Each structure stands twice: as structure tokens, then as C-alpha cells.
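Asks: I'd like to go over a predicted model; first the sequence, then the structure.
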Amino acid sequence: MKFSNAWLREWVNPSLTAQELADQITMAGLEVDAVEAVAGEFSGVVVGEIVGCEQHPDADKLRVCKVKGHPDGEMQVVCGAPNARVGIKIPFATVGAVLPGDFKIKKAKLRGVESFGMLCAQTELELGDDNDGIWELPADAPTGTDLREYLQLDDSTIEVDLTPNRSDCLGVAGIAREVGVLNRCAVQGPVVEPVAAKIEDSLPVSLMAEEACPRYVGRVIRNIDITATTPLWMAERLRRSGVRSIDPVVDVTNYVLLELGQPMHAFDLDKLNGGIKVRMAEQGEKLTLLDAQEVELQAGTLVIADDKAPLAIAGIMGGLDSSVTEGTRNIFLESAFFAPLAIAGKARSYGLHTDSSHRFERGVDYRLQEKAIERATQLLLDIVGGEPGPVHLREATEAMPAERRITLRRARVKNGLGIDMADDEIVEIITRLGLEKLSENAEGWTFLVPSFRFDIAIESDLLEELARVYGYNRIPSISLTAALDIVPREEADVAQNRLEQTLLARGYQEAITFSFIDRESSAKFDPEAEPVALQNPISSDLAVMRTTLMAGLVKALQYNLNRQQDRVRLFETGLRFVPAAEGLKQERMIAGLIYGTRQPEGWAGTKDVVDFYDIKADVEALLAHYDAEAEFTFIAAKHPALHPGQCAQVLRNGEEVGFVGALHPTLQKTYDLPKAAFLFELSQDALGQSLLPAFKPLSKFPEVRRDLAILADAETPVGDLLKVAVEAAGEYLTDFNVFDVYQGKGIDFNRKSVAMGLTFQHPSRTLNDEEINAAVDAVVRELEQKYNASLR
């Protein structure tokens, strides 16, 4: 929002300089981007009048003018402007004047004729873009008056960068209201009285899309003089707000937009067919806009139409065919309220952005339309004349925004702002902002929110307003203190950072990938799950929520390989999102990936590549935190993302915890990986809690070890043999390990040899041979019965 400081001062005039005012409203949340002079620096320029104009004797394109306005009388000026003629008022730079760029006017001789000054164009004074000739001032401009004084050029423009929630300040009235609140000054805008109708003409209006446009105000004005000139004061205010003057009707609608914040539009009444219909466009309808661009309208776009065709895209831009032109005599003024959601995004979809769409998208005061149309009528009658008809209002009451009533509690003010504010000050600030106090009780107050404040809806919004107006710089910085209870932590819980530190110690690096992936990757890694689709994805590559962390890690591996990192160890912790019968299940996961050589490159290292047992060892290191080695088992399994022959399911007491294995060969080829990658993914929730350690007295008696070599079927998992052996060995078994597995010469092709060591120890005495032999025999016997195993 860009506005003139002098224009604002007509509404409210605090004792502040322009820069002080800019600083003040910036601190109040309306950030000022720039404070700039409205014109270039110049002096010695007066309002001149050409009283004589003759052709230069030696130059076809030069004229010798007699100009009034100098204190010493008429001056001779040689001018080359094509529009120089007797009777016009122009800017006259006298001898000694200094123009922008430190250009000094001196007495000169052009083709033998003396010239005592210069007649100026807009661009030469940095007062506009017109460079076609000298600037023609209004006929009533007082000759001889200093131009800066006449045009009030000792002024500045203030440009405010508003946040989207402060649409109420997209007009001088809104800015003035804020300044009045901050300075406790009276705000006095122009008096807007209803304009009496002189004719009975009106247009029928049908609201066919009431939710999108619940309020529409229109008025017919006949017999206007479109050839009238926009007053200089209005054109200057428009220019200082960054708006170009076009014609009186358009200028008035733009002026009301800048003054009150209400966009308006004027149609050429004689170009309309029947009444006005506010409806949704039909797919494929076409409209030529004011900028001569033809657009094909999309279904769902709100339009203003007559009985035959669309006339304008509602709240964005009017159509060329119904626009006001040099031949217009009768107009239909429109002032409406369009719901922000009905306009939001529509301008961008057509490659447009207008002052109207900028305001309607953020919210316009839904009670302002009648005042705006009366103000516009008032201005138009003063400039172009005409005969106004009655104001015609159509309103869908049930579709209008509901009244908002907010209760503000005294205790909440103290707790939220950290300061004590007197009740009178709280009420004064809130009511000066335009809210109406409805009631008061021991707890607080109830206020009614005005129609122009779309951003105030809850109690916290009122706290923000109090802090903003009271002054952020007046609120002391106080360290917050609070009595906090120490929350007990279950000793059996395994903290996530312990798992992370374990992986870091084993050479992993943490990766953080998106929680959403493309649908194709989701189908490759978890084809049985139907992922949750995002309603508004960032891109098609991030369209669904992940059901596994593996996809992100494999893409991270591919990214690293493309940058010559051929030894990769990554892990990630995060949520996966799995649809469930009771809704979306969000499960905490920890996943890892290894790729490349087992050891970093070095003179003492080998070039062996990682295999399944490397990543299985990493998983076992994580499981060791749960002190429940006997409860965790690995069994051969299948997973759509893992190699069919190198995949294990991780169980705790028979319940699935996760998977570990090599990446599926198909996926390895898809992602162009030269070597096999190995992954694991575990559910932190399913891992459960750690078993708490319990002290057992140390035995001072000797250990006894027995080694067995067992022949078993080659397909029998060693883990199953171990489980049976431990159960059969008895209570005095203190350690058990497998130290060799052999298949080859000397053994049946379908059998394998498993060498295991059993260590026994009694807590209070020395075990004898009979007890040891009995335990070993029990192990052999159980293995023979259950797995057809025998001693080698």
C-alpha cells in the first residue's frame, strides 16, 4: 500500500514527521518499505501562462513564446514543444531555477533568439511519465505561484508492506484509523452523505452464487460528460499512490479504492444486455479483458455477466467490451463484497494480479459497499456531472460473514503479555481499534469485532492487538520462571539417542529425508500398502506419505554415489504413515543402510565388501540395548524391497519388530547400484522396553567347558539348534557360543557340522564330571530327537 503523507494528514494529523510516523507504524506491525519525496528536487519554477506564441524565424520546430508569471513581467522563452500555444498554463522555470539533477537554468540564445527560461514537461520535473510536450496545468492555476506550493510538492509517499492478514489497511482510511489509535488522535475523513436520486433507472441484479458474492450494490448514472478532465488534486494523489490517471470515471473508482479500500468497477450502461447476473462461469466461456487479453474462463470462476455473456471476472478485472470509453454517456457503478475464498488464487490462475484481486483475496469490509458507491457518486457528479439513480442493494443475509464476539479475560492479559494493564486502558485500546464492548463481568469483557477486521477471531488476537498498540518496546523483557515437576522416566525405556549414538559409533551418518515420496517409489518398496495422498503436494515427486523409510535411504545412497562417495553408511529415525482401520497409524521407526567396502580405504584395510552379516551385526548392536538377547530372534522371511534369499524378519517373543537384508535385485537395477546395498528397518514402538538388570552373586568356583561338533541337516537353521541346546543344557549353563560351521569334504553333502562350546558353572560348589556329562548328553539327545542331529 502506497499513499501520500499529505493525503493521510487530511484524515489524521499527529505531531510527527513523515519518518517518525513511518517508524511508529512499523513498530505497530505495518512495516514501512520506503519513505520517498513525491517529486524531484527543484526550485525557481512557477506557474506560467503563454500569452504570445510565434514561429521562430530560423527554425521550423521552435516557437518564441511570451510567458507571464515572472515577478519582473512577461519573459521571452524559446520552446520546441509541439503543444505550446496561447492561453495554456505551464510550469515555467525562470532564469536561476535549479531542476532535478542539479540542472541550472541560464539565459540562452537559440538560433539567434534570446530565451529567458524554460517551459517544462512532467519528466523534466520528475512529476510523471508524460514527455510528449510541456505539461499543461489546469486553467485555474494561479499565474506566478510557485509550482511546489501550488502542487503541494513538499510531500512524501509512504509505502507499507502489509502482511496478508491486515487487509483493513489497504486504504488511506485504514491507515488513518491505525495512526489515530496509536496517537490517540481524532480521525476525520470526508463526509459521505447519501446522494439523492434524480432518476428512477436501475438494473435488476441476480445473485446466482450467493456464497461467493452475498452482497452487491449498483447504481445507474446517466448523461455524464466523459470528456471532463480529472482534477489535478485527484490525479496527483493517484500518481503519488502509484496509479496512472486514465479518465474521470476510472480515476474515481481507483480513488475510492485507495481512499476506502473498496474496489469498484464502472460499466458502460449502453453496452449491457439486460440485468446483472453474478454467477459462476461455464467452462470454455471467453472474455476479452481490459488489457485486451482474451481468456478462456474456467468453471468455478466467479463472473459478472449480463443476459448474454460475461462482463468481468469478479473481483479481478473488467471486460473490454463493456468498458467505459470516450463515447460513454451512461454508466452502471458496481460495488460488491466477494468472499475471499472465492477470489483467492483465481487471478494467478489467469496470470493476473490487480489492485482489486489483491484486496478481495485478503478480505474487504463487507459493510462498506454502500458508503463506497455514495462516495464515488459524489465525486463523479462533481467532475463529470450526470443524473444518478437510486442505490440498488442485493444481499443474501444467510451467506454473509457471521458476527464475531470475543471474550477477553483479565487473567489472560496478565499471563499472555506479562504486564499489568489497567482495565480502563485495555478497554480504551480495544474500543479505539473499532471493537464494541458488549458486556463486562468479574472475569473480563466481551467485544463485538467490526466488519473490517477479518484478522480478529479469537482471544489471542486481542492480546496481539493490545501488545501492538501498547508498544512492544514498552513491554519489559522478563525471564520466565515456572515451577516444573521432574517427570519420572521409565528406567526400562531405551532413549532414541542411545540407538543413534550406537550407529554413529559404528560409522553411520544420520540422514534426514522427506516424509513424503512419489507414488511409484512407494509402490516399489511397499506395494501392498495404499499410501496417504497429499491434497496439495509440493510436487508430483512428493505426492504421498511414506510407509517405509527405506525408499528415502536408497535415494540418498543414489545421490551420494552420483557424487563419487562409494562407501556409504546412513541411518534415519522418523515416522512412517500407515493407513489402519482406526485411522492413520504413525509409527516411530529407525532404519539404516550400508554399501561399499567393509573398512575405509587404507594401507591396513581390506577391500572386502559388506554382506548380510555386517548389517545383522549392526542390528544386534542396537538390540543389545534391550538386555534381552534371548527374546530376539532372526528368521528367514520375505519382504518386497529385500532380496528373497537374504532377508530376515526380526522378532521379539514372536512379535515382528522389523526386517534386515539385502536390497532386492530389481530395485538394485532400478536405482543403478553397481553393488548390493543392505538395509534394516525396525519399529521403535515394537522393540518395547529393556529388561532391567538384576544382580547375581559371582561364583568363585571353576568353570567347565565342553565342545561339541554336531552333524545336522544343511537346511536346519543354526539358531534353532542353539535354542534347543540351551534349553536342554540346564540351569548351570553360563555361556554358549558357536565357533565353527563346516560343509565339505568328509561330510554328507546334505549335512553340516556345527561346533559349539558350552560353559558350565555352579554358584556354590564345583561341578563334577557326572553332572557335566549328563547335561551334555541331554543336549545331544534333544538335538537328535528334534533335528535328527548326531555327534560328529
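Replies: It's in. Quantities reported herein were computed from a predicted structural model and do not represent experimental measurements.

Asks: please count neighbours and contacts with C-alpha atoms only from this point.
Replies: Will do.

Asks: residues contacting residue 452?
Replies: 168, 364, 365, 366, 367 (C-alpha atoms under 8 Å, 6 or more residues apart in numbering).

Asks: check residue 12 too.
Replies: 176, 179, 180, 185, 186, 187, 188.

Asks: measure it to residue 427 for me?
Replies: As judged by C-alpha to C-alpha, to the nearest Å, residue 12 and residue 427 stand 22 Å apart.

Asks: for residue 561, same thing?
Replies: Remark: distance between residue 561 and residue 427 (C-alpha to C-alpha) = 65 Å.

Asks: now swap in residue 448 and tell me
Replies: Distance from residue 448 to residue 427, counting by C-alpha to C-alpha: 12 Å.

Asks: need the residues touching each of the two.
Replies: Joint contacts of residue 448 and residue 427 (C-alpha under 8 Å, 6+ apart) are residue 437.

Asks: residue 192 contacts residue 370, correct?
Replies: No. Contact between residue 192 and residue 370 fails when scored by C-alpha atoms under 8 Å: they sit 10.2 Å apart.

Asks: these two: who's more crowded?
Replies: Using other C-alpha atoms under 10 Å as the criterion, residue 192 and residue 370 rank with residue 370 on top: 19 against 14.

Asks: would you agree that one falls within a strand?
Replies: No. According to DSSP: H, G, I helix; E, B strand; the rest coil, residue 370 belongs to no strand; its state is helix.

Asks: residues contacting it?
Replies: With C-alpha under 8 Å, 6+ apart, residue 370 has these contacts: 217, 335, 391.

Asks: against residue 215, how distant is it?
Replies: Taking C-alpha to C-alpha, one finds residue 370 at 10 Å from residue 215.

Asks: what of residue 518?
Replies: From residue 518 to residue 215 the distance is 44 Å (C-alpha to C-alpha).

Asks: which strand or helix spans residue 575?
Replies: strand 568-580 (DSSP states H and E).

Asks: and here is the other one:
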Amino acid sequence: MKVSEKWLRSWVNPSVSAQELMDQVTMAGLEVEGFEPVAEAFSGVIVAEIISCERHPNADKLQVCTVSTGSENVQVVCGAPNARAGLKVGFAQVGAVLPGNLNIGQAKLRDVDSFGMLCSEKELGLSAAHEGILELPADAPVGQDIRTYYELDDIAIEVDLTPNRADCLSLRGLAREVGVLNDLPMHAPDLAAVPVQHQDLFDVTIEDGKGCPRYVGRVLHQVDISAATPIWMVERLRRSGIRSIDAVVDVTNYVMLELGQPMHGFDLQQLNEKIVVRKARADEKLVLLDGQEIALDPSILVIADAAGPLAMAGIMGGVHSGVSATTTSVFLESAFFAPIELAGKARAKGLHTDSSHRFERGVDSRLQEAAIERASALLASICGAQAGPLIVKEQAEYIPKRAVIDLYSSVVTSSLGMSIDDLRIKQILVGLGFTLLTEAEGHWQVQAPSWRFDMAIQADLIEELARIVGYDNLPVTAPKVAMKPQGPAEQATPVAALVDRMVSLGYQEAITFSFVEPGVQELMFPNLNSLKLANPISADLSAMRVSLWPGLLKAVQHNLNRQQEQVRLFETGQRFRVENKGLEQVDMLAGVITGSRAAKGWYENGESVDFYDLKGDVEQLLGHIKGVEFEIVNGTNSALHPGQCARIERNGKLVGHLGALHPNLAKSFGFKQNVYLFEVRLDRTLPALLPKFRPLSKQPASTRDLAVVIDEEVSVSAVLDTVREMAGDDLVSLNLFDIYRGKGIDSKRKSIAMGLTWQHSSRTLTDDEINRFMDLIINTLQTRLDAVLRG
């Protein structure tokens, strides 16, 4: 949004410099992106009148003009085709300095003296127009400095607005802010209704009330389209970055800049029967004012008549119904279009207009009548337009409701760290356009103005107060919170501790996508349901992972393809499974190893890792959980080798799996070496047991060794569990120290040897007591597990 400083000060004129004014606006949240002079520097140019023009005696394209400066007549040679007697012009006198540091002196052109120069707009730096000399209105005062006449000692301020502040895409919005910031009244132009001079109406129908809740129109007759737009309006448009076209277009653009309401003028003679606001129909087309033909579709809101589309609503009008040199009657349109209905429509067609920029962000839904009256008054004064009655159509149910918010001064104080006087709060809110519905001591019920779509909760009002008071005026206070030091619970095991343990075991942490390739995942877990993404970033990442393994295996594949033969990775993250009760999200820790057991060296033979390397790492990891016993038993998993797969259990409940990658999966990934994986559920793994103190016994311990032969199918853990069960409460240690297969043992059996230690807390155990325990253990192993005592 660009606006002239002088134009802004005509609404509200605080006693601050231009820089201070821009700083105020920036600190209020409306960032000033920059500023520039409205015209380049020049001097010595005045308003003059051409008294006479005669053909140059030695050049067909030159004229010798007599120019009045108000104090004298001077001779000037001019080549402009529009130079003529009686014309008021910009005259650079001898000694003038034009933009670009061009000095004007006495010259002789084809043997004829010339004392100065008649200037074009380009030569004065006002625009790029250079086809002829600058033509001034007939009432321009001869002899007055052009800079004074045009008020060129001015700057154009560019304000960069956030999307929620569309109300400041107008001079009125900016002036409102400046007025409240400086506690000054705003001097708005007269927006009173103009006299109705005829009763002609034009039928308007709103078919799409959701897209266009309000539509206001008016018929204007006796419009003199040839009337020149006043210099002051042309200049204000130019300083806002808009080129003057004709009086009707200039007035609609001017009202848009002044009040924030985009408008459009139709040539009434080109309209057929009625105006209809509707969605475009299939295969409809429209040639816009810029000559571009647009193919419309049913998502686009259009202004149409009985013959077809006239304009893309809120974006741009069509060339067929636009105002032209033959226009004498105008149908003036001022509407409210719903932002959500217009959002993205202009960009989709490669367009971006001042109107679409405002409508997409939100225009005041109650501004339409005032804008029509303002435009009608301007057109009456410039073009002699005669106004008819207002035509107002609306569908109230679609007009945005104004938010009603409760505001408490106590909350203002606690939020900002300072108190604001109740009277000052009222002044700020009323100045910004808010309505105080009810008022009590320290409490107001506030209704947002129709141009503030971003107001919804009390915090929004407090932010408005902070903006106006000034963020730099808010006190800097450190928060005070009464806190007691609190350490982690003894039974809690931080995930970070497990991460540290994995790193100490030589693993590197990986972070992979939570999205995986559905084909690979279904191959690994054919019986699990995964959540499919509605809008995946790619086809290879279109399903939520049901395990951390697919991502880790992709990482292993990436490393092996780059000659990294020894890979140890782990990851913590969530898995996602579709269960009967809905989506199950569980925190997991998973790891993978492959390659050699240790880095290559003269002391290493390059042995590859195996199942027991992974099992040992997992046991060390789980050993970090205080007071908890985990069991690793035979198990199955669709992603693991049937003969090298184990379940990890805690109190009989499944915690996770570990094992070798299934050969078929290894082949599909292209692995030529064994890969071993594990994964545990953190929710079932992390909770530790609260340690309990047990007094140390002063009594001597008794130790026995026991070796038994059992079938290969019998697990060692079954033997150890039986021994613990039969050994009594005084067993303090059970240590497996040997497993033997080979000579002297049946090929279908194995020998295991273990050490048992008993110790009583208050007395010495006798040999008879220890022998009874040993006999009970041996007999139970024989009857329960078919074990034989090894001699």
C-alpha cells in the first residue's frame, strides 16, 4: 500500500516529522517498507501560458511560441505537437535545473533564439509520458512554481501489511491508526448521500449469496466521460502507483484507495436486462479489460447479465461492458465478496489486481453504500453525473458476524505487565472503531468493527491496546514462579539414558521418515494394517510406519551401497498401527547391526556379527532398567529368520523382538551379508522397579556346582527357572558358566553347568540344608525336564 504523506495529513495531521510518523506506524504493527519523493528534484519551473504559436521559419516540426510568465513574455522554440495558444504549461526558465541535473539556458534553434523550455511530464520526472508538453488546467495560476502547484514536496510511503490488516489497505484505515496513536480526531471527507435526480433502476439478482452476501449499485446518467480528472486526484493516484485513465475509472480507483472499497463502473448501454451474481458456467469465456481472454469454470464467481459474464467478481471487469469514450450512462457497482470464495482465484488465472488483493483479505462488509455515495458525489462534481436511487441486495445470513468479546482490565494488567487507565482503554478501543456494548468497572463487552475480521478473543483486544500504547513502552519484567527442585522419580528411566547406552555400545543414532514405502512394509508385515496418507509427499512415502525397521533397513541399504561395510544404527520414534480401537501410536526403540564385529586391524580376523552379538547388546541395554528382569525366549516374527528370532518379555508380556532379517527380505533389499535387528516398546520397557534395601548378611556363603544333561529342545531358561523355584529363599546367586555339546554327550542333548550360592541373613547354613536343596533341585529337574546329573 503506497500513500502520499500530504494526503494522509489531510485526514489527520500529528505534530511529528515524516520519519517519526513512519516510525509510529511501524511500531504499531504496520511496517513501513520504505518511502520515496513523489517527484525528482528540479527547480526554476513555473506555470506559464502560451500567448501565441507560429511556425518556425526554418523547421517544419518546430513552433515559435510566445509564453507569458505573469511578469513578462518570452520567446520559446518548441517541437511538441500539442503546443497551442491559450494552453497553460510547465515552463523551465533560463537557469532552471531539471531532473538529471539538466541546466536550462538560452539557446538558438535553427537560427531562432529560445529562452527556456516547455516541459513534458517525463522531463519533470512526473511520469513516462513524453508525447507532448504537460497540459495544465485552465485555472492554473500563471507564475506559480510548479512544485508548489503540484505540491511535489511530498513523499510516497509504502506500508507492508500483514494479511489480517486489510482495513489499512486504505487511507481511512491508516488515518484511523495514526489518529489513535496521536490521540487526534480524523477529518474524513463528506460521505453524505447525494441528491437523487432520477428514479431509474437496474435489476440485480444474487444467486450465490455465499460468495456475494451484499451488492450495491446505482445508475448514473449524463456522465461526461471526456471531463478531465482534477490534477489533485491524478496526483494522489500517481503517488499511490495508479495511472490516470478516465474520470469514471479514476474515481473508482480513488475511492478504493481512500475508503478501501473496490468498485467498478459498467457502461449501462452495454448491459442486457439485469445484473446476476453467480458462479460461471462450463465453457464460458470472458475478455478482460487488459485484453486477455479467460476460460471460466464453475468455481469462479462472476458478474453477469442476461447475455453472459461481464466481469470476474472482485478481480477484473470485461472489456465489452467497460466504460468507453461513448459512455453516457454508468451502472456503478460496490459489493462485498466473501474472502474465502475469492482466495486464489486471481492467481489461478495469472492475475493480481488491486481489487483482488483487497477482497481476498477482507473488505468492510458495511462500506458499500458509503463508497457509492462518495463516488457519486465525485462523479457529479467532475462529470456532471446525475444519481439515481441506491440498489441494495443482500443475503444477511452470509454476512460475517461481528465478534463480541469480554475484556477485563485485570487481564490486561497481568498480560502486559502494566496497568492502563480504564478511560484510556475506552479511548483506544472507540478510536479503533470498536463498540462498547456494556460497561462496568474494569469490564467491558466489546463488539469488533465490521472491518476487523481478525478479532475473536480477549487476547486480540489486549494486543490492540499494546500496539497503541507502544511495545517499547511496555515494562520489562522477569517472570516469577515459585518452583521446588524436583528430581526424576527413582523408577523412571529417561529415554536419553537408553540413547547414551546405545551410543556407548557403538551404535549411531538415525532419524528416518515416519512415512515408508507401502510395498516394502507389506512385505515385512503382511498381517498388520497401516495408515495410508491422503496427500503423501511421494509414492515411496505414502504409508505410516508400523515399525521402525523399514526406515532403518533403508538407511542400512544406503550405507552398504556406499561401501560402509560395518553398520550399527538405532532410532527412537513412534510406530503407527490401525487397531480395532483406532490408531495406536507407541514409542519404540529399534536397532540394526551388520558387517564385521570390530573395525579391521592386525589383531582382528574380520569375523561378522551374529545373533548373539545383537542379543548381548540388547541385554546390556535392558540391563540399564533398574530392578527389572527381562526374558529372551524363542519367538516368531514375519520380518525375522524363523530359526533366529526371539521374543523379549517382561513378566510374561511381550516387549519386543530381536533376530536376523528374513532371507527373502534380505534378498529384496539386496543385502549380501547377514543383518540383525531388534525393537522394543518403550512404554513396556522403561518403567523400573523402586529399589529396596536389603541388609548385607555377615554369615558365610555356601556354594555348589551342578551339571546336568538335557534335551536340545529344552531351553536353558527353563532349567534356571526350575532351579530358582526349588532352591529356596536363601539362594543369592545362580550363575550359568558352561554349555557343552560334543564327545561323551548324546548328539540330541547338551550339558549345562551352573554355580549356586546360598547365604542366610542371620545364621550359617549347614551342609545338610544345602544338600536337601540340591537333592530337591536334581529330582525336580529329572521329573520335569528329563534331566540327568552329569558325572
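Replies: That came in fine, so what should we check first? Remember, predicted model here, so these are calculated numbers, not experimental data.

Asks: distance to residue 778 of structure 1, secondary structure and neighbour count added to the contacts of residue 370 of structure 1, as a markdown table?
Replies: As requested, the contacts of residue 370 of structure 1 are exported to a markdown table (distance: C-alpha to C-alpha, whole Å; DSSP: H, G, I helix; E, B strand; the rest coil; neighbours: other C-alpha atoms under 10 Å):
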| residue | distance to residue 778 of structure 1 | secondary structure | neighbour count |
| --- | --- | --- | --- |
| 217 | 99 | strand | 19 |
| 335 | 97 | strand | 25 |
| 391 | 105 | coil | 20 |
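
Asks: any idea which of these is closest to residue 554 of structure 1?
Replies: residue 335 (57.8 Å; C-alpha to C-alpha).

Asks: hang on, the closest one packs against residue 369?
Replies: Yes. Contact criterion C-alpha under 8 Å: residue 335 of structure 1 and residue 369 qualify, at 5.3 Å.

Asks: for residue 246 of structure 1, what are its contacts?
Replies: Residue 246 of structure 1 neighbours (C-alpha under 8 Å, 6+ apart): none.

Asks: the strand holding residue 575 of structure 1 vs structure 2, average offset?
Replies: Superposed on structure 2, strand 568-580 of structure 1 shows a mean distance to its aligned partners of 3.8 Å (mean C-alpha distance after the TM-score superposition for structure 1).

Asks: what does that strand contact?
Replies: The contact list for strand 568-580 of structure 1, computed with C-alpha under 8 Å, 6+ apart, reads 503, 507-513, 515, 529-532, 545-549, 553, 557, 560, 584-596.

Asks: now, of these, which are buried?
Replies: Among those, the ones that count as buried by 16 or more other C-alpha atoms under 10 Å are 503, 508-509, 513, 515, 530-532, 545-549, 553, 557, 587, 589-596.

Asks: quick check: longest helix of structure 2.
Replies: helix 767-785 (DSSP state H).

Asks: mean distance, that helix to its aligned residues in structure 1?
Replies: With mean C-alpha distance after the TM-score superposition for structure 1, helix 767-785 of structure 2 averages 5.1 Å from its match.

Asks: which elements pack onto that helix?
Replies: Helices and strands touching helix 767-785 of structure 2, by 3 or more C-alpha pairs under 8 Å, 6 or more residues apart in numbering; DSSP states H and E, are helix 716-726, strand 788-789.

Asks: mind running it again at 10 Å?
Replies: strand 702-711, helix 716-726, strand 749-758, strand 788-789 (3 or more C-alpha pairs under 10 Å, 6 or more residues apart in numbering; DSSP states H and E).

Asks: buried stuff in the longest one?
Replies: Right, the one you point to is helix 716-726 of structure 2. For helix 716-726 of structure 2, by 16+ other C-alpha under 10 Å, it's 716, 719, 722, 723, 724, 726.

Asks: the first one: what's it in contact with?
Replies: Contact analysis of residue 716 of structure 2 by C-alpha atoms under 10 Å, 6 or more residues apart in numbering lists 633, 710, 736, 739, 750, 751, 752.

Asks: so the second one sits right up against residue 751, yeah?
Replies: Yes. With contact defined as C-alpha atoms under 10 Å, residue 710 of structure 2 and residue 751 form a contacting pair (6.4 Å).

Asks: now for the two: what residues contact both?
Replies: Joint contacts of residue 710 of structure 2 and residue 751 (C-alpha under 10 Å, 6+ apart) are 716, 745, 787, 788, 789, 790.

Asks: what residue in structure 2 is paired with residue 254 of structure 1?
Replies: Using TM-score structural alignment, the partner of residue 254 of structure 1 in structure 2 is residue 253.

Asks: secondary structure element for that match, which one?
Replies: Assigned by DSSP H and E, residue 253 of structure 2 belongs to helix 247-259.

Asks: alright, that wraps it up for me.
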